[in-house]
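Visitor: From the sequence below, what's the structure:
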Amino acid sequence: MALTDLYDRASSLLERRFLKNAFLPVAVFPVILSWPILIQSGRLDRLAAWWESLSTAGRIVLGLAYFVVTWFFAAIVASQWRNIIRLFEGYPIERTPLGQRSADWHRRRRTEATQWQHYLEYPDEDEVLPTRLGNILRTAERYPFARYNADTIVIWPRLYHLLPESVQRDVEDRRATLEFLLVTCLFWAAFGVADFIILSVTGAAPWVACLCLLVGAVGATLAYESSLSAAMEYGERIKAGFELHRGQLLAALGLKTPGSLEEEKRMWRAFDKFVRQARPADMEQYRRTSAPPTGGA
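Guide: As a prediction, the model looks like this:
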């Protein structure tokens, strides 16, 4: 594939991901947030009348200003996708009393889980995180190490470039879906809390404030529950990508085809030491003595 084709595909993917996961939620959020407040205060009609009084040029200027501001804040949200995922994984509270109690609860559930649930949702006992989402993603991240002694942090950035285009696209689509659901969950939670506080402070009817809080809680819960399935699907793509294409990575690294599973584990351990500790001696015994066949291993 030509470099221009790769650039065009990457650009279109990033553009779709940005528009869906950042720009759209940021653009819609102020409208949803302000709607109950305007209705309750009786200012919605005045706002509509003010908008009708504007000239066409004024509406265009305001529309462009809203677009620019929305794009700016959407760019901030897009830059924080990884931190948003880590937030829902439970890393910020991992070492707090709340996080430890939550992790202990998941450890107790882990002892009652089926073998299939262990495969999908639970890492080793000493690696359990405070949230279900965190455990699902950590299980996928630890899969290559648990099966082959291959560290995902070291292996995945190198393996990704060898994956077929369709597999790369599938992985990115699954991750984009996960990001969208988590951003949606965060915004629904913000809507519920912010409207509850604003309506309570401004003297609105208590049932209206509580209704907004309830709607926000339900929306956030539904989005989070949906993100769990999306995380499992994303994790499965990572596991399958490594399982099916790790031989290509070994060939691209100039290493021989392992003769057994135990030898492959030793090879990945040696490569990890080579990357992390600059110890090439451990890899010498696994170097390929002849050129690999066309098409990789």
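Visitor: CA atoms for contacts and neighbours, from now on please.
Guide: Fine.
Visitor: Pull the contacting residues for residue 87.
Guide: Not one residue lies near residue 87 by CA atoms under 8 Å, 6 or more residues apart in numbering.
Visitor: give me the element it is part of.
Guide: Using DSSP states H and E, residue 87 maps to helix 81-89.
Visitor: Which SSE is immediately downstream of that helix?
Guide: Assigned by DSSP H and E, the successor of helix 81-89 is helix 97-111.
Visitor: For that following helix, buried residues please.
Guide: 99, 100, 102, 103, 104, 106, 107, 110 (16 or more other CA atoms under 10 Å).
Visitor: Buried residues of the helix holding residue 87, list them for me.
Guide: 81, 84, 85, 88, 89.
Visitor: Equivalent analysis for stretch 243-263, please.
Guide: Quick answer for stretch 243-263 (16+ other CA under 10 Å): 245, 246, 247, 248, 249, 250, 251, 252, 254, 255, 256, 257.
Visitor: from the middle of its chain, how far away would the helix or strand containing residue 218 be?
Guide: Taking DSSP H and E as the definition, residue 218 sits inside helix 206-252. In terms of CA atoms, centre = their mean, to the nearest Å, the centre of helix 206-252 is set 7 Å apart from its chain centre.
Visitor: And stretch 141-153, by the same measure?
Guide: The mean C-alpha position of stretch 141-153 is separated from the chain mean by 19 Å, CA atoms, centre = their mean.
Visitor: farthest residue from the center of the chain?
Guide: Distance from the C-alpha centroid of the chain, by CA atoms, centre = their mean, peaks at residue 53 (43.9 Å).
Visitor: Including distance to residue 75, could the buried residues of stretch 243-263 go into JSON lines?
Guide: Formatted as JSON lines, the buried residues of stretch 243-263 follow (distance: CA to CA, whole Å):
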{"residue": "245", "distance to residue 75": "34"}
{"residue": "246", "distance to residue 75": "35"}
{"residue": "247", "distance to residue 75": "38"}
{"residue": "248", "distance to residue 75": "36"}
{"residue": "249", "distance to residue 75": "34"}
{"residue": "250", "distance to residue 75": "37"}
{"residue": "251", "distance to residue 75": "39"}
{"residue": "252", "distance to residue 75": "36"}
{"residue": "254", "distance to residue 75": "40"}
{"residue": "255", "distance to residue 75": "41"}
{"residue": "256", "distance to residue 75": "44"}
{"residue": "257", "distance to residue 75": "44"}
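Visitor: about what we covered before: which element follows the helix holding residue 218 toward the C-terminus?
Guide: helix 261-277.
Visitor: Also this sequence, please, to line up against the first:
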Amino acid sequence: MFSKLPDLFERNFAIGFFLPSIIFIVGNFWLLDSYDILPEIIKIEPSSQKEIEIIFRIALIVLFAWLQSIFILAANRDIIRFIEGYGGKLNPLSIFKKREEVKLKNLNKRIKILDDKYKECLDKKVKFSFDNERNKLLYIRATRYPEENFLLPTSFGNIVRAFERYSAKVYGLDAIPGWYRILTVVPEHYRDLVENAKSQVDFWVNTSFLNCVFLIEYFIVISTKKDPLNIYFSLFLIAIIIFAYQRAKSAAIIWGSFVKSIFDIFIPDLLRKLEFPLPASFEEEKLLWQQFSQMLIYHSLSSTMRRNYSFKNNKPDSNE
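Guide: From the prediction side, this is the model:
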């Protein structure tokens, strides 16, 4: 869920985009210098260069990193969607779709067994001894998997898809088109909390993605120079990629918790902002948001939808 682009000189931009970029640029300079293909104008040699030359070259590195940060900021949505597994068969990560399907199937199978045991214990009025396991598996399914027909090829993508599906499952409001509407009633300080959580995701996603690019560059350089492959260095890069990807999944769960809380807390404010009649029950409200979601997606207005244009009865008393 995206709300706004971070400013180019603020904390979230520095954490999510500039820091991974500076590490990537420094790594590239080291790689090119190691194989004597780094241009002389950006080489740093303290023993033979004047101080002003060293400062100039360091400034170039920072400039390159800043420009790359802007580029990956602009491509942020596409990078995240690529790692989520969007793109069908054109995305190489689509090969993991079957694995995710099997994992969810096995999870649902185990939960079904535990649910049956739980009901059996209730009927017999005996203690259910698998409470911890059942609760843990239910939490994993809720935070890491959407419904089966919304499953994506990667575990990261399914974590994001799981919290994107939350508002539709609970309230009936589709999160993708609904997000831009609900942001109009979310206070700035709460939006900042969401952006801070997303900056952690951006950092780990960009670190994993840029290290993949760096690994490919390394293979290209050694093949061009016809040098032997450094197995330990390659394994080191692969370990960083995997570690960053795992951390991105953990950060995405926290980001998702903030996104879900926005719908929990501010959906009544959106109801009033849109001047819909206050529903008589939760079921009636869910139907209203389902119809509203269909209107946003398909541009078709339900005959049962209506607005309370008088709305005076729903406004707070001025004396309050």
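Visitor: still on that earlier bit, now the helix holding residue 87 of the first structure on the second structure. Mean distance?
Guide: Comparison of helix 81-89 of the first structure with the second structure after fitting gives an average deviation of 0.7 Å (mean CA distance after the TM-score superposition for the first structure).
Visitor: Is it correct that residue 70 of the first structure is in contact with residue 25?
Guide: No - counting by CA atoms under 8 Å, residue 25 is not a contact partner of residue 70 of the first structure; they are 9.5 Å apart.
Visitor: rewinding a little: who does the helix holding residue 218 of the first structure touch, helix- and strand-wise?
Guide: Helices and strands touching helix 206-252 of the first structure, by 3 or more CA pairs under 8 Å, 6 or more residues apart in numbering; DSSP states H and E, are helix 132-148, helix 152-160, helix 165-201.
Visitor: Deepest in the core, which of those is it.
Guide: Greatest average neighbour count among these goes to helix 132-148 (a mean of 21), per mean count of other CA atoms under 10 Å.
Visitor: against the first structure, where does stretch 273-283 of the second structure fall?
Guide: Alignment of stretch 273-283 of the second structure against the first structure: residues 252-262, by TM-score structural alignment.
Visitor: Now find how far off-centre the matching stretch is within its chain.
Guide: With CA atoms, centre = their mean, you get 32 Å for stretch 252-262 of the first structure.
Visitor: Kindly report the same for stretch 14-24 of the first structure.
Guide: For stretch 14-24 of the first structure, the distance to the chain centre is 14 Å (CA atoms, centre = their mean).
Visitor: before we move on, what about stretch 89-107 of the first structure?
Guide: That offset, for stretch 89-107 of the first structure, works out to 19 Å (CA atoms, centre = their mean).
Visitor: now what about it, what contacts it?
Guide: Counting by CA under 8 Å, 6+ apart, 86, 125, 128, 129, 130, 131, 132, 133, 134, 135 sit against stretch 89-107 of the first structure.
Visitor: ok so, going back, what does the residue farthest from the centre of the first structure correspond to in the second structure?
Guide: So residue 53 of the first structure corresponds to residue 48, using TM-score structural alignment.
Visitor: Kindly report the same for residue 228 of the first structure.
Guide: In the second structure, residue 228 of the first structure lands on residue 249 (TM-score structural alignment).
Visitor: Nearest residue to that match in space, ignoring adjacent ones along the chain?
Guide: Distances taken as CA to CA, 6 or more residues apart in numbering place residue 156 nearest to residue 249 of the second structure, at 5.3 Å, with adjacent residues excluded.
Visitor: And the one you found? What does it align with in the first structure?
Guide: So residue 156 of the second structure corresponds to residue 133, using TM-score structural alignment.
Visitor: Which stretch of the second structure lines up against stretch 70-86 of the first structure?
Guide: So stretch 70-86 of the first structure sits over residues 65-81 in the second structure, by TM-score structural alignment.
Visitor: now that stretch, how far from the chain's geometric center?
Guide: The answer for stretch 65-81 of the second structure is 14 Å, by CA atoms, centre = their mean.
Visitor: Can you give the contact residues for that stretch?
Guide: Counting by CA under 8 Å, 6+ apart, 5, 8, 17-18, 21-22, 24-25, 157, 202, 205-206, 209 sit against stretch 65-81 of the second structure.
Visitor: ok so, going back, okay if I get the buried residues of helix 81-89 of the first structure as CSV plus distance to residue 212 of the first structure?
Guide: As requested, the buried residues of helix 81-89 of the first structure are arranged in CSV below (distance: CA to CA, whole Å):
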residue, distance to residue 212 of the first structure
81, 26
84, 23
85, 25
88, 22
89, 26
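Visitor: hmm, which two among those residues are most spread apart?
Guide: Among the buried residues of helix 81-89 of the first structure, the pair separated by the greatest distance (CA to CA) is 81 and 89, at 12.4 Å.
Visitor: and which of the contacts of stretch 65-81 of the second structure is nearest residue 191 of the second structure?
Guide: residue 5 (11.9 Å).
Visitor: Specify the local secondary structure of that closest one.
Guide: coil (DSSP: H, G, I helix; E, B strand; the rest coil).
Visitor: The residue nearest to it when sequence neighbours are not counted - how many residues pack around it?
Guide: Excluding the flanking residues, the one nearest residue 5 of the second structure by CA to CA, 6+ apart is residue 73, at 7.9 Å. Residue 73 of the second structure has 21 neighbours, counted by other CA atoms under 10 Å.
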